[in-house]
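Undergrad: This is a predicted model, with the sequence first.
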Amino acid sequence: MREGGGIVLQAVHHIAIICSDYTESKRFYTEILGLQIIREVYREERDSYKLDLALGDTYVIELFSFPNPPARPSYPEASGLRHLAFTVDDVEKEVARLLAMGVKTEPVRIDPFTEKAFTFFQDPDGLPIELYEEEAAKK
């Protein structure tokens, strides 16, 4: 513990996502988002797949399948994890790529505080995903 309280966090280790259609979600996260497979295991005792995915050299997502997972409300927004956000160099360019692959996105907006561009789209289960531009939006 550091002085003044609170634990000392170093980084986000991973984000766990339970999907309803493992094959479709695996395709989405690897082929559309371009995450790299680290390992894939089938856990027979749980009738569940676990797919470890990376973005570059960073471990990012654990994708799980379970039989008949309950739906998580997303709209209207429910409490809990709101969305998953990835940084990109050019939001407009990535939106064009998503649209070419059949993924619908919201209109690109500008964050009024950072002046950076961002947009949202959804994974196959409706989980909101944000693309957030690293550089300030072009004016």
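TA: Sure thing, it's come through.

Undergrad: Please make it C-alpha for all contacts and neighbour counts, starting now.
TA: Fine.

Undergrad: For this structure, which segments count as strands?
TA: Using DSSP state E, the strands of the chain run over 15-19, 36-43, 48-55, 58-65, 84-88, 109-110, 116-122, 128-136.

Undergrad: okay, now the one to match up with it:
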Amino acid sequence: MLPLLHVHHIALICTNYAASKHFYTAVLGLEVVREVYRAERQSYKLDLALRGHYILELFSFPAPPPRPTRPEAAGLRHLAFAVADLDATVAGLTQHGVAAEPIRTDEFTGRRFTFIQDPDGLPVEFYEQ
């Protein structure tokens, strides 16, 4: 077995950098660690943290191809965040104009969860702990 410590980060490519930056910072509340523009790639790279832990890299590129299907396309299926109070999370999302799917219950754990979509349609899950 390899001596892995933990997941270091998740990288996402967005189609509308301003909309995605707003979504992940103003709506979800992730903190900006670093933002750089790489002129040679015509690309922004935004490093984001959750409660001081670096978790997400958000990239922009001039014309990324769309995700082929949802949700069973090869690759990242969804991004999930643990929450203490799912009802309060859904209420906060609603205040930002973000619609959540109906709340479901995990048949194996009995925990409640729901999904939303980020500005590019990536499924984002909120899983009540």
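TA: Okay, I see it. Small disclaimer: the values here were computed from a predicted structure and weren't measured.

Undergrad: quick one: TM-score?
TA: TM-score for the superposed chains, counting by TM-score structural alignment, normalised by the length of structure 2: 0.96, backed by 129 aligned residues with a C-alpha RMSD of 0.9 Å.

Undergrad: I'd like the strands of structure 1 as TSV, with distance to residue 74 of structure 1 and mean neighbour count appended.
TA: TSV is the format used below for the strands of structure 1 (distance: least, C-alpha to C-alpha, whole Å; neighbours: other C-alpha atoms under 10 Å):
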stretch	distance to residue 74 of structure 1	mean neighbour count
strand 15-19	14	17
strand 36-43	27	13
strand 48-55	23	19
strand 58-65	18	19
strand 84-88	13	14
strand 109-110	20	16
strand 116-122	10	20
strand 128-136	8	18
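
Undergrad: Dump the ones you listed into TSV; add distance to residue 71 of structure 1 as well.
TA: Output for these, formatted as TSV (distance: least, C-alpha to C-alpha, whole Å):
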stretch	distance to residue 71 of structure 1
strand 15-19	9
strand 36-43	22
strand 48-55	17
strand 58-65	13
strand 84-88	17
strand 109-110	28
strand 116-122	14
strand 128-136	14
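
Undergrad: closest one to residue 30 of structure 1 among those?
TA: strand 36-43 (6.2 Å; C-alpha to C-alpha).

Undergrad: Aligned counterpart of residue 44 of structure 1 in structure 2, please.
TA: Aligned by TM-score structural alignment, residue 44 of structure 1 pairs with residue 39 of structure 2.

Undergrad: tally of neighbours for that match?
TA: Neighbour count of residue 39 of structure 2, defined by other C-alpha atoms under 10 Å: 8.

Undergrad: what about it, distance to residue 22 of structure 2?
TA: To residue 22 of structure 2, residue 39 of structure 2 is 21 Å away according to C-alpha to C-alpha, to the nearest Å.

Undergrad: what does residue 45 of structure 2 give?
TA: 14 Å.

Undergrad: Next: residue 6 of structure 2.
TA: According to C-alpha to C-alpha, residue 6 of structure 2 and residue 22 of structure 2 sit 27 Å apart.

Undergrad: Pick out whichever of these two has more residues nearby.
TA: A side-by-side neighbour count of residue 6 of structure 2 and residue 22, using other C-alpha under 10 Å, places residue 22 first with 14 against 6.
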